[in-house]
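Student: no sequence on this one, just coordinates:
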């Protein structure tokens, strides 16, 4: 089925949605990771924020993430209907009219940015607005259907949340928050390319130029290894800027070795085009990996572990 015909049929949907459908628009699994990394940015930032203001900041970030997810589903409804992984989303399934999703997303986006500015601070508000706009306009509308670099560049949107948490406390953007940004930015390509490897047929059917579709699986496996090798030293940077201590250094190094091991296994399997076990293993591990990296930063930030300052890293 052509993308254009799918879009036409979706425009004629008229149904009554329930609460679960609107919750699905928020992409709750993605939101949970966004909220967690934001929480870490908020806790490791220097200074003090009233607990209620911190909670408001997290609510605003959750609303902004939900807005980005809803607007992404609105624009991508036609290709979502062609992909097995996304065919049951509310618009392709016919549970919410596309126009309602657009209005819902815009309302959440405007509300979250305004509330962040008025109740927290305008630096965090601007960062939240940039994050939503980047995900919707740069990734979803511009890059996703045009370039195999969609994940590399577009992944910046998912890297902003800890910076927003940091800015909520400090009212500024420091080198430390940029380091947190870089960790997620470098993590995103191997994470999503692992998914794209075993979902390549889905992306090809929908005409989305993901790396495996454009350059093939062998090249994608190679790129996963390259970005994994870049990711691991990036995760050590918090020690270089005085944001983490020795426990973090040890744990992140061990986790990094395992990440490279999973990526290397993918590369070794490059000739086994139909075997996706190594890609699925890396995808699953990459989620645990990022969670543990940021969990260690959170634990050290809460417990007051003595932080390192290692400019040689």
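Tutor: That came through, no problem. The structure presented is a predicted model; accordingly, all values stated were derived computationally and were not measured.
Student: use CA for all of it now, contacts and neighbours both
Tutor: Will do.
Student: buried set for stretch 262-269?
Tutor: 262-267, 269 (16 or more other C-alpha atoms under 10 Å).
Student: Show me the contact partners of that stretch.
Tutor: Outside stretch 262-269, the residues that touch it by C-alpha atoms under 8 Å, 6 or more residues apart in numbering are 218, 221-222, 224-225, 228, 275, 278-279, 281-282.
Student: hang on, residue 253 packs against residue 232?
Tutor: Yes: shown here, residue 253 and residue 232 form a contact pair, counting by C-alpha atoms under 8 Å, at 7.4 Å.
Student: who has more neighbours, the two?
Tutor: Under the criterion of other C-alpha atoms under 10 Å, the comparison of residue 253 against residue 232 puts residue 232 first, with 22 against 17.
Student: What is the neighbour count of residue 20?
Tutor: Neighbour tally, residue 20, other C-alpha under 10 Å: 9.
Student: Now do the helix or strand containing residue 60: which elements does it pack against?
Tutor: For residue 60, the element it lies in under DSSP states H and E is helix 51-75. With contacts taken as 3 or more C-alpha pairs under 8 Å, 6 or more residues apart in numbering; DSSP states H and E, helix 51-75 sits against helix 19-25, helix 28-44, helix 98-119, helix 122-133, helix 161-170.
Student: So for residue 239, which of these sits nearest?
Tutor: Nearest of the helices and strands packed on helix 51-75 to residue 239, taken as C-alpha to C-alpha: helix 28-44 at 12.8 Å.
Student: ok, residue 117 - contacts?
Tutor: For residue 117, the contact set (C-alpha under 8 Å, 6+ apart) comprises 123-126.
Student: one step back: which members of the buried residues of stretch 262-269 are positioned in helices?
Tutor: Among these, the ones falling in helices (DSSP state H) are 262-267.
Student: for comparison:
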């Protein structure tokens, strides 16, 4: 291990840093937060946007670093994680903890500079992810339910950063991303079931790739679509969505639902993978549509 650590190159260190903080996941979380900010802000302050992006990345990076320290022995058992910096011996636990702690302190500080409410929700997301969700992953399928709470915070965090308070509007953004996570993570859990089983993780609601799990994926996909369209009714305060944008999101939802139904029929890894990517496409385009809808209405 020491030999590997000694011979690490700057390129490897950069790669390991990206891996320990899960850069791609962190960037997607930052994207959600910034989208929420644009929805909540009357006037866009790009300094706040920058602080939100930096703080959001640091908070997600901290959560992921803590997670990889806790799960280092389990990561070594799974093909998808055995080459992560800690189980592969390229990074020590001490170094990972320093990154995690430093990111937590600086991240909370940056978000606090925006406003205290934003910092509070950022800190809550780390605590829930690290202290509650992570330990439950090897004990019960309910871990996905618990993990959906910190996972749903980023979209509404941006609105809170823009307004300094929590209300029905960020609550709706929270619910959209909350329900979306179930078909997303259950599809991922189905696709990588064998690998998760090697690590002792319980990711599917029934614990198996069966009809019961497939039915729940379909139901939560439907709930995701319904919650996503509630702003069209005008019942969510200043968070409003025009009918045209509502139709676009409904069509995106039907695409995701199509793969959920196919998974029920086929119950294979290929379809689960397709559903997982369809869910990523759904939430990304939904956030873009929500933001464009607001600014187009403003310009018109």
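Tutor: Received it, and whenever you're ready, just let me know what you need. Values in this document were obtained by computation on a predicted structure and should not be read as measured data.
Student: which one of the buried residues of stretch 262-269 of the first structure sits closest to residue 106 of the first structure?
Tutor: Using C-alpha to C-alpha, these come closest to residue 106 of the first structure at residue 263, 38.6 Å.
Student: Just give me the match in the second structure for that closest one.
Tutor: Superposed on the second structure with TM-score structural alignment, residue 263 of the first structure falls opposite residue 260.
Student: In the second structure, point out the residues matching the longest helix seen in the first structure.
Tutor: Under DSSP H, the helix in the first structure containing the largest number of residues is helix 277-303. The alignment of helix 277-303 of the first structure onto the second structure (TM-score structural alignment) covers residues 270-296.
Student: That stretch vs the first structure, average offset?
Tutor: Per the superposition on the first structure, stretch 270-296 of the second structure and its aligned residues are separated by 1.1 Å on average (mean C-alpha distance after the TM-score superposition for the first structure).
Student: Report the buried residues of that stretch.
Tutor: 271-280, 282-283, 286-287, 289-294.
Student: before we move on, what about stretch 198-210 of the first structure?
Tutor: Neighbour-count burial for stretch 198-210 of the first structure [16+ other C-alpha under 10 Å]: 198-200, 202-210.
Student: corresponding residues in the second structure for that stretch?
Tutor: So stretch 198-210 of the first structure sits over residues 191-203 in the second structure, by TM-score structural alignment.
Student: Give me the distance between the two termini of the matching stretch.
Tutor: Terminal residues of stretch 191-203 of the second structure are spaced 11 Å apart (C-alpha to C-alpha, to the nearest Å).
Student: same thing with stretch 74-89 of the second structure?
Tutor: First-to-last residue span, stretch 74-89 of the second structure, C-alpha to C-alpha: 14 Å.
Student: distance between that stretch and the chain's centre?
Tutor: 21 Å (C-alpha atoms, centre = their mean, to the nearest Å).
Student: contacting residues around that stretch?
Tutor: 1-2, 4-5, 16, 19-20, 68-69, 72-73, 91-93, 96, 195-196, 198-200.
Student: now do 10 Å
Tutor: 1-5, 12-13, 15-20, 65, 68-69, 71-73, 90-96, 138, 192, 194-201 (C-alpha atoms under 10 Å, 6 or more residues apart in numbering).
Student: Report the buried members of those.
Tutor: Looks like the contacts of stretch 74-89 of the second structure have 16-17, 19-20, 65, 68-69, 71-72, 90-93, 96, 138, 192, 195-197, 199, 201 buried, using 16+ other C-alpha under 10 Å.
Student: list the contacts for residue 47 of the second structure?
Tutor: When contacts are counted by C-alpha under 10 Å, 6+ apart, residue 47 of the second structure touches 53, 114.
Student: Repeat that for residue 100 of the second structure.
Tutor: Contacts of residue 100 of the second structure (C-alpha under 10 Å, 6+ apart): 20-21, 58-69, 94.
Student: repeat for residue 119 of the first structure
Tutor: By C-alpha under 10 Å, 6+ apart, residue 119 of the first structure lies in contact with 53-54, 56-57, 60, 125.
Student: between the residues you listed, which is closest to residue 42 of the first structure?
Tutor: residue 54 (7.5 Å).
Student: And the nearest residue to residue 273 of the second structure once chain neighbours are set aside, how far from residue 203 of the second structure?
Tutor: Nearest residue to residue 273 of the second structure, sequence neighbours excluded (C-alpha to C-alpha, 6 or more residues apart in numbering): residue 191, at 5.6 Å. As defined by C-alpha to C-alpha, residue 191 of the second structure lies at a distance of 11 Å from residue 203 of the second structure.
Student: where do the contact lists of those two overlap?
Tutor: Going by C-alpha under 10 Å, 6+ apart, residues that sit against residue 191 of the second structure and also against residue 203 are residue 185.
Student: Give the aligned range of stretch 115-127 of the second structure in the first structure.
Tutor: Against the first structure, stretch 115-127 of the second structure falls on residues 121-133 (TM-score structural alignment).
Student: what residue of the second structure matches up with residue 238 of the first structure?
Tutor: By TM-score structural alignment, residue 238 of the first structure lines up with residue 231.
Student: unless I'm mixing things up, that match is touching residue 249, no?
Tutor: No: counting by C-alpha atoms under 10 Å, residue 249 is not a contact partner of residue 231 of the second structure; they are 11.5 Å apart.
Student: Now which residue in the second structure aligns to residue 189 of the first structure?
Tutor: Aligned by TM-score structural alignment, residue 189 of the first structure pairs with residue 182 of the second structure.
Student: Number of residues surrounding its match?
Tutor: By other C-alpha under 10 Å, the burial measure for residue 182 of the second structure, its neighbour count, is 25.
Student: still on that earlier bit, contact partners for the match of residue 238 of the first structure?
Tutor: If you count contacts by C-alpha under 10 Å, 6+ apart, then residue 231 of the second structure has 169, 172-173, 237-243, 246, 290 around it.
Student: Report how many residues lie close to residue 172 of the second structure.
Tutor: Applying other C-alpha under 10 Å, we find 20 residues neighbouring residue 172 of the second structure.
Student: looking at the alignment, what does it pair up with in the first structure?
Tutor: That one, residue 172 of the second structure, aligns with residue 179 by TM-score structural alignment.
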